[in-house]
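Asks: The amino acid sequence is not available; the structure is as follows:
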């Protein structure tokens, strides 16, 4: 048929157009707001004679005064489609005060968990503010506003002038940093993968068969591909003088130590290089995306996370000459002591997870117990809040993680992973992993997080050697 070549040509052009559009979005090129919402594009508070507040101005800390809240004037005509899996959209709201307020619109996810975690962070910041030691040292965990609109749609405050840890490390590296990083992940994947095995089974078999004598040299070889002081150099490049560098470094270590403690209490996982951001003005660290919280990174994922917080070689190199046992540990001890002294108020606030479990929590309870999949099931949140209580009363990180691994009913090589965690060096120092002092608990947490035999078995996308 003569029309067949024309049809093929048409489809080829359509395919090329679609591919070009996808590439354009992946490069974060802006697109028009009217492509998504013509009504928002034409919105004008003056023309419509309406007053709409910019979201996120209610913090629950004091009586609201809406008469002083900033109102929406309009919307920027351009938006940015992000490159992550569900393509969230960054929009900019124009305020009556002539300022711009950027937000990230996420759809297809229940962000109520993120909102509640941010509220818990706010409570932790209040605890730090009334604790004399933490207040004098100005401890805080950086937060942002999360506004759920439905169970599958929400808005997240966009923190301007921040950069992911991944991009920040690339500042001081050579031009091939991203290619080198990708190559290291591919090499690690080839080293751990097995023919005709899926990723979960390949990692599980490695947990069972690969001895530490094989894992640790490979881990160190990957880490040595990148300059040891790459993070220090990135902070130095951001500084205008030595005094500024010392301030940026101190801000980074203080906020990172605070974040590590708070994240571990809430069991927050999935701390890959893009889920931590650095404020370019101050050097402070901001954690984002809490889809895996309360231990689900270990208990749910087919390749379980084996370390409680991210203390990888290039981060701990910034802590020299005293290392992670120096000032960084002191920061963690102060934060943990303040939270443990106020554990009752934290646990009371966490009860909202039991009273109103999010979709993710109900789904996790269904996966972990097929016989108890009713919406009224509250056993899963109760267990998670109980684990948080034990952490706040001196339980060690290894015992909690062993419990989470043993509860992972879909994990084929469960025993191998459990043995790895049970046999790290910290277990010999603390025979009983409960009722630890604050200093012992932080020692356990640091030992656990820096264990090279565990880091060398983490998922390649987590990039544990960086």
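Replies: Here it is on my side, so go on. Everything numeric in this text was worked out from a predicted model, so none of it was measured.
Asks: contacts and neighbour counts: CA atoms only from here.
Replies: Noted.
Asks: Check for me that residue 324 belongs to a helix.
Replies: Yes: with DSSP: H, G, I helix; E, B strand; the rest coil as the criterion, residue 324 is located in a helix.
Asks: Grab the nearest non-local neighbour of it.
Replies: Using C-alpha to C-alpha, 6 or more residues apart in numbering and skipping residues adjacent in sequence, the residue nearest residue 324 is residue 316, 6.1 Å away.
Asks: and here's the other structure:
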């Protein structure tokens, strides 16, 4: 027989404030004698001594660990007539998810007294009685429903762990064994049983039968009255025996409260905190000792750590994780490694040591590992042993650096000597050595020497990441000397930026964005570091021939951006119609005071410094209908052409800028493989953390094309712009070839980058057949829509090629396979570029920075051979093409956009 399903809720997931309802106060006590009141005048003015229904109020406070967690919350004033009944819910300023296991409610009933009580009591109030109710029972379940709390007369509630005012007291029979909890008499036992049944009835655990319920309720009332009378007799007999009459006899007041009821039992569960980062006192990089090790797993023996242990310290075992110990190597393994390496540290024969066939295969396997792979201690020892042999293999340099124990000065010194003999390495390995896991200045200098051989065009492809790599240099931002003295990378970038205006233009704006980032994710010392680098760059620039003019040009660019930001901000905030917004922008641009009508001398535009603008064309201005209302401004250039741009305020364009940079790099890599896929990545430049420039490419979205043409809309659009009755599908062969190639390129690239939120509004088509994507707000597999496809291959795209059985679609798939294979060969370069952007405050990388590189690596499927990887890509394409969900998502998006319009 299968067990019944059991459901419960963890308290850590219950984000609901603690509530308690103060119902009423039950019980009586014999009034003080008149003679006692004469002897003690202060007693006659206390409210409860004047009337059995005097005014009282209740305060509730959460305690844990013998300390208060919250301030006290009290009931509103209420005048009692026949009974003390509040019937009021109190909300405490703490959620159930924040409660420790030993939380309890300290409930105090306050009596009124003109003379007041102790110094810590409220003014003109003394405690009538107190009680302390735990929030979790012995089974770690949250108390719910009605509770009868014993009131301790004349005492304030004690919220400590060993409370002297417990609300629930289990009475023991005399002579019972230790720990056995038995009620005193049969009447009290029967009352307790009926009380439990009554609570179950309230919670709905017992079915309701009206006629039977009324009989039971009357029986319970009779028993309660009988119990009250017997208690009074006991009190009077004890009072006759007592010689002191100043205090009344024992009172048995009970406070009835109610806790919230939930559909499922609420069980205590604490938050699971991740292991803390490695202490800054012991800064270890992954090139030294690997990664942060997880806490060791162990199991408790029988009887250990239980809550009901009678012996020992009791309580539960707490696992304390020491990050320094977690990051440190096993002492035995470390000693073994030192002994092994001591044999190959100063040996003369090491330089002539050659691996046999088996070892050579092992070394080749190690060199084929991706940058994210962690070498085992045995693999590190093998690389160190044959370090001289590997100096002739450029792909082995990163594995060698990871194998060195940089804490050992003798070993580190010899490693630097070996690096000096290494053959020329590739750029992707040099970029990996500049990442956050390599903190040796000698290693970083070695990587910079390789970058010196790159020309300006190649360096521009990686400049965005190299600016981010400055965060990992040993630069003191508060020092008086130049950063070039601290960092070989800073010295290199400044020297190349001052000698090339194009490099200097982008270097300047990349630095300005980092200086503008004052968010919590950007430490203040990092911001100061970039400020110092920008200052040193300007100082060095002025020293160059024509440097003052270049510096003035960069300052003019900043003023030009500020002017556009001003009008863009006004348009975004203005509550006007689209016509008035456009007129506002045109009037602003045409105003001579803003110095945009004529720009003299010509100004290189920051987005593309090879283009110089001489003025604005206000009549071509447009304001878009999106929420941020970006403006399209058209400028006249020195070549006689017009250059349209989009300026957007209120949006962080750094993620779009990164994606466009990676697409540009991938296009460059594909062309090196003689594979021109007609990619046309438009330019994007973030000028701040909430503003930027975008190149405007004349095109139409697939959504707009589909609304204009019904049958095969993309093909109809291309036919209208490039008709050819003798060409394939009725249009020029070059146009169709451009469309097929660009579709293949963007499908593969957006799949690798995990670009999400793909719909027909951000798939664009230029009149000459160039297909491209826009709006990269979701990358690395993130998507706001459920069941989103891994690759966006819409029906409109395939229909334009002639259908899924056509020759052009077969060519499209072949281009996809060729592009995927070519990019897989350069996967290390792409992964290293993403690893340098881990701390760049890119939104989708910032969510899970430790997994960003791994998400890109997963799309390459490096664990498969080339043939299997291509088959995997083909399955992704076929699944997307035959899926119904993408079509439904596009239709829903179309309906939403139509509703907004």
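Replies: Looks like it arrived, so ask away. Just so you know, these numbers come straight off a predicted model, no measurement behind them.
Asks: Please name every helix or strand in contact with the longest helix along the second structure.
Replies: If you go by DSSP state H, the second structure has its longest helix at helix 210-241. With contacts defined as 3 or more C-alpha pairs under 8 Å, 6 or more residues apart in numbering; DSSP states H and E, the packing partners of helix 210-241 of the second structure are helix 186-202.
Asks: Which part of the first structure matches the helix it packs on?
Replies: Alignment of helix 186-202 of the second structure against the first structure: no match, by TM-score structural alignment.
Asks: Mind giving me the packing neighbours of that helix?
Replies: Right, helix 186-202 of the second structure is packed against strand 145-150, helix 210-241 by 3+ C-alpha pairs under 8 Å, 6+ apart.
Asks: Could you list the buried residues of the first one?
Replies: Applying a neighbour-count criterion of 16 or more other C-alpha atoms under 10 Å, one finds 145-150 buried in strand 145-150 of the second structure.
Asks: For residue 790 of the second structure, see how far away the alignment partner in the second structure of the residue nearest to residue 324 of the first structure is.
Replies: Using TM-score structural alignment, the partner of residue 316 of the first structure in the second structure is residue 798. In this view, residue 798 of the second structure and residue 790 of the second structure are 17 Å apart by C-alpha to C-alpha, to the nearest Å.
Asks: I'd like to know how far the closest residue to residue 307 of the first structure other than its chain neighbours sits from residue 248 of the first structure.
Replies: In space, residue 307 of the first structure comes closest to residue 449 once its chain neighbours are excluded; the distance is 4.9 Å by C-alpha to C-alpha, 6+ apart. Distance, residue 449 of the first structure to residue 248 of the first structure, by C-alpha to C-alpha: 24 Å.
Asks: before we move on, what about residue 417 of the first structure?
Replies: With C-alpha to C-alpha as the criterion, residue 417 of the first structure and residue 248 of the first structure are 38 Å apart.
Asks: Please say which of those two ends up with more neighbours.
Replies: residue 417 (26 against 22; other C-alpha atoms under 10 Å).
Asks: Apart from its chain neighbours, what residue comes closest to the more buried one?
Replies: Residue 417 of the first structure's closest residue in space is residue 207 (C-alpha to C-alpha, 6+ apart), at 6.2 Å.
Asks: And residue 637 of the second structure, by the same measure?
Replies: Using C-alpha to C-alpha, 6+ apart, the closest residue to residue 637 of the second structure is residue 613 (4.2 Å).
Asks: what's next to the host helix or strand of that neighbour, contact-wise?
Replies: Take DSSP states H and E as the rule and residue 613 of the second structure turns out to sit in strand 608-616. Outside strand 608-616 of the second structure, the residues that touch it by C-alpha atoms under 8 Å, 6 or more residues apart in numbering are 501-502, 505, 589, 596-605, 633-638, 683.
Asks: ok so, going back, give the aligned equivalent of the residue nearest to residue 637 of the second structure in the first structure.
Replies: Checking TM-score structural alignment: residue 613 of the second structure goes with residue 72.
Asks: Report the separation between its match and residue 239 of the first structure.
Replies: 36 Å.
Asks: now do residue 133 of the first structure
Replies: For residue 133 of the first structure, the distance to residue 239 of the first structure - C-alpha to C-alpha - is 28 Å.
Asks: Residue 72 and residue 239 of the first structure - which one has more neighbours?
Replies: Taking other C-alpha under 10 Å, residue 72 of the first structure and residue 239 do not tie; residue 72 has more neighbours (24 against 20).
Asks: Let's verify residue 154 of the first structure: helix, strand, or coil?
Replies: Under three-state DSSP, residue 154 of the first structure comes out as strand.
Asks: How much space separates it from residue 72 of the first structure?
Replies: For residue 154 of the first structure, the distance to residue 72 of the first structure - C-alpha to C-alpha - is 18 Å.
Asks: Please apply the same query to residue 403 of the first structure.
Replies: 49 Å.
Asks: same thing with residue 168 of the first structure?
Replies: For residue 168 of the first structure, the distance to residue 72 of the first structure equals 33 Å [C-alpha to C-alpha].
Asks: ditto for residue 368 of the first structure
Replies: Distance from residue 368 of the first structure to residue 72 of the first structure, by C-alpha to C-alpha: 45 Å.
Asks: Please apply the same query to residue 286 of the first structure.
Replies: Residue 286 of the first structure is 27 Å from residue 72 of the first structure, by C-alpha to C-alpha.
Asks: cool, and residue 214 of the first structure?
Replies: Residue 214 of the first structure is 59 Å from residue 72 of the first structure, by C-alpha to C-alpha.
Asks: same check, this time on residue 215 of the first structure
Replies: 55 Å.
Asks: helices or strands up against the helix or strand encompassing residue 38 of the second structure?
Replies: Applying DSSP H and E as the criterion places residue 38 of the second structure in helix 34-39. Under the contact criterion of 3+ C-alpha pairs under 8 Å, 6+ apart, helix 34-39 of the second structure touches helix 41-44.
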